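[1] Mind looking at a prediction? Sequence and model below.
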Amino acid sequence: MMQSDVDGEGGGRSVAELVVVRSGAVRSTGAADLPWVVIDGAGVAIEPVSEFLRELLACGNGASSCRSYGYDLLRWFRFLAAVEVPWDRAQRDEVRDFVLWLRTSDNPARVRTRPDAPSPGSINARTGKPSLSAGYAPATINHALSVVAAFYAFHVRTGKGPIVSPVPPQSRRGGRVHAHHNPTEPFRLHKRGSYRQKQPDLPPRAVPDDVLDDTFSRLECNRDRAMFSMFLSSGARASELLGMSVGDACPGEGRIYVATKGLGGMKQACPAAPEAFTWLALYLGELAGEGHRPEPDEPLWWTRRNPLRPLTYTAVRAVLRRINDSIGANITLHDLRHTLGLRLIADPQVTLVDVQQVLRHRQVTTTGRYLRPRVDEVIARVHEHYPRPRPRPRPLAGWTYDEQDLSDVFGVD
């Protein structure tokens, strides 16, 4: 049983025995000034969260960011309700116990009820990628801490919350400390902020070619073939590709336009393979044959069953889940983006800056992660090394040790 070790208010709280009720929800409003709200167990919007989300939107963040922040704050308010502490009375003890609760609790989004579901963290034989663990990932905990810190920082500024934020600040030596680093001096290691978790630096992982072939062979319609081919050849993220309109596909130019993450809906061009446009033409022809001709400003991807409606991420993920179950794999849509990045890096005719432009990374250092050698390639090269004959050291010839030098060093008479 894990217990809080720090004495004080909440110091004797048993996190292991804490029951956090999954009450409340994050709901869409359809309003431009507040697209998402967090409601409590009584179905009432939590006004301090709504004020913070309005501020977030006004600062240039998108609706998807508001939704993501809303879920983190919903989790925080559920925890506060379980420990019976008002949001404006929370102390550092509550933040510490919140982190401990996240570290020791199962993530409901990762619950698998099928009897044949892989055990959490097990390595998939076909892709070499581990299955998701049962708990909250370190990145999820760190993101939740950052959101809660921003929430309290906003209310400290407005004077409607506590005088001091309960979340410990990030280390001042972190952030952009290397922006003006002297290249002749070594980099210094920096301490993580309190309660921030260690995050593994995982390299991008490509989907093996045989798994890709099996995946495409099990796609049941031209819509899915066009979509997955565009995922693999454009490097677009799931939300970007699913947010395309008909006019965003330009076969004559060999490109598509997607609303890039973090740019407030601004669209950027991405390349797409000719076969992707071929499947797209077949898919649009089928739509027209069924009497549905979407206008250039209407969504590009639609469901196959009536009543027709725009395709959602949940539906696409369900398609991929069925394929994974049938071929024994565990690939995700984002794995296709990694696959394209690694393929481009391996092409000597494509520069690192070209890959940065295709993947639309703000910093080239992010693209540089794709330069790291793939684990399976390194293991293959090492296995090729094992049977090679070991080189024997050359005998030294042409000179000998001086007897007087040996006597001086070792004290031999």
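    Everything's here; your move.

[2] C-alpha from now on. contacts and neighbour counts both.
    Will do.

[3] In contact with the nearest residue to Ala238 once chain neighbours are set aside: list those residues for me.
    Among residues not flanking Ala238 along the chain, Leu333 sits closest, at 6.6 Å (CA to CA, 6 or more residues apart in numbering). With contact taken as CA atoms under 8 Å, 6 or more residues apart in numbering, Leu333 is in contact with 231, 237-238, 317.

[4] Quickly note the distance from Leu333 to Arg321.
    10 Å (CA to CA, to the nearest Å).

[5] Presented hereafter is structure B, for comparison with structure A:
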Amino acid sequence: MKGTRPLDNDEIRQVAACFDGSFEIRNRGLFMLGVSTGGRISELLSLRVGDVYQNKRPVTDLLFDKSVVKGGEVSRAVPVNSDGRRAIEDLIAWHGERYQNADKDRPLFPSRNGQGEKRMSRRTAHDVLKRAFEAAGLNGHLATHSLRKSFAQRLYDRTGDIFAVQEMLGHKSVTTTQKYLGVNYANIKEAVEEMAVASELHISGLLGSAIKKEKDETLFLELALRGYDLSNLRDDNETTAEIVRIS
């Protein structure tokens, strides 16, 4: 959904703690699988027990088939981390307790109506998540798509690889992926600082022919404005600084 924002790890923990009631496990499972795999809400609601639980254990890789992917463009496999696997285990146990049935063809996220044969609706998913976001006291535009964006943003923050994020989301164009990712100004500032050639600047009079000495008050002031500690450069009798640059 356009304009929705992602959640960070602390917010994910807050929301996960806000589900309650007889469908607490189902609702928390939907949320945790969403932020752990980046699945669209339509993909998540289309999952069946057998898609996530095989050989009596949670899958380690989840296949989203192109038949339920938006536009039917591409199938993709997404690794399932420990959060996702725990959610699957809880869901399977809940199915057994509530319905005495965890058959592989049953909807993983069943409707409240009936005995678990019908899947949960998108509207219900929206309402369930909205209540959890509100209970957690979170601000900003949050909706079902925030789960997918949370996965994308956290994966990008850890890898810095937009093409990996593109593949995990199943986007045909990296331009679409770019729209999912917010700008973390603090990270950008740190990265830009690391690009600085300050490491190539030596403030010393001990270097030999490999260095070039420049007295430049303008440069001194510029470096000072940028936050460099140049106090040890100033001579009590001078207002200029000697900046030694490697040739």
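    Good, I have the coordinates. Fair warning: this is a prediction, and the values are worked out from it, not measured in the lab.

[6] returning to what we had before: how about the contacts of Leu333 of structure 1 in TSV, adding distance to Leu280 of structure 1 and neighbour count?
    Below are the contacts of Leu333 of structure 1 laid out as TSV (distance: CA to CA, whole Å; neighbours: other CA atoms under 10 Å):
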residue	distance to Leu280 of structure 1	neighbour count
Phe231	12	25
Arg237	18	20
Ala238	17	17
Arg317	19	14
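
[7] among these, which recur in structure 2?
    Using both residues aligned by TM-score structural alignment, their matches' CA atoms under 8 Å, structure 2 keeps these contacts from the contacts of Leu333 of structure 1: 238, 317.

[8] Which ones among the contacts of Leu333 of structure 1 map onto helices?
    Of these, the ones assigned to helices by DSSP state H are 231, 238, 317.

[9] Run through who's touching stretch 30-47 of structure 2.
    For stretch 30-47 of structure 2, using CA under 8 Å, 6+ apart, the contacting residues are 16, 62, 64, 68-69, 78-81, 83-84, 87, 107-109, 119-122, 129, 144-145, 147-152, 168-169.

[10] buried subset of these?
    Buried by 16 or more other CA atoms under 10 Å: 16, 62, 64, 68-69, 78, 80, 84, 87, 107-109, 119-121, 129, 144-145, 147-152, 168-169, out of the contacts of stretch 30-47 of structure 2.

[11] Where strands are concerned, which of the residues you listed count?
    Counted as lying in strands by DSSP state E, out of these, are 62, 64, 78.

[12] Let me know the closest of the ones in helices among the contacts of Leu333 of structure 1 to Ala63 of structure 1.
    Taking CA to CA as the measure, Ala63 of structure 1 lies nearest Ala238 of those, at 15.6 Å.

[13] Quick one: map the closest one onto structure 2.
    Aligned counterpart of Ala238 of structure 1 in structure 2: Ile41 (TM-score structural alignment).

[14] Could you tell me how far its match is located from Arg123 of structure 2?
    Ile41 of structure 2 is 10 Å from Arg123 of structure 2, by CA to CA.

[15] got it, and Leu62 of structure 2?
    24 Å.

[16] For structure 2, which segments count as helices?
    Using DSSP H, the helices of structure 2 run over 9-16, 24-37, 41-46, 49-52, 82-99, 122-135, 145-159, 162-169, 174-180, 185-194, 217-225.

[17] Distance from the chain centre to the fifth one, please.
    Computed by CA atoms, centre = their mean, to the nearest Å, the separation of helix 82-99 of structure 2 from the middle of its chain amounts to 23 Å.

[18] go on, the fourth one?
    Taking CA atoms, centre = their mean, one finds the center of helix 49-52 of structure 2 at 24 Å from the center of the full chain.

[19] average gap between it and structure 1?
    Compared with structure 1 after fitting, helix 49-52 of structure 2 deviates on average by 1.6 Å (mean CA distance after the TM-score superposition for structure 1).

[20] go on, the fifth one?
    In this overlay with structure 1, the average offset of helix 82-99 of structure 2 from its partner residues is 2.1 Å by mean CA distance after the TM-score superposition for structure 1.

[21] Would you mark the buried spots in that helix?
    Applying 16+ other CA under 10 Å to helix 82-99 of structure 2 flags 84-85, 87-89, 91-92, 94-95 as buried.

[22] show me what contacts the residue most central in space within structure 2?
    For structure 2, the residue nearest the mean C-alpha position is Arg154 (2.0 Å; CA atoms, centre = their mean). Going by CA under 8 Å, 6+ apart, Arg154 of structure 2 touches Asp8.

[23] now with 10 Å?
    6-9, 35-36, 160, 165, 181 (CA atoms under 10 Å, 6 or more residues apart in numbering).
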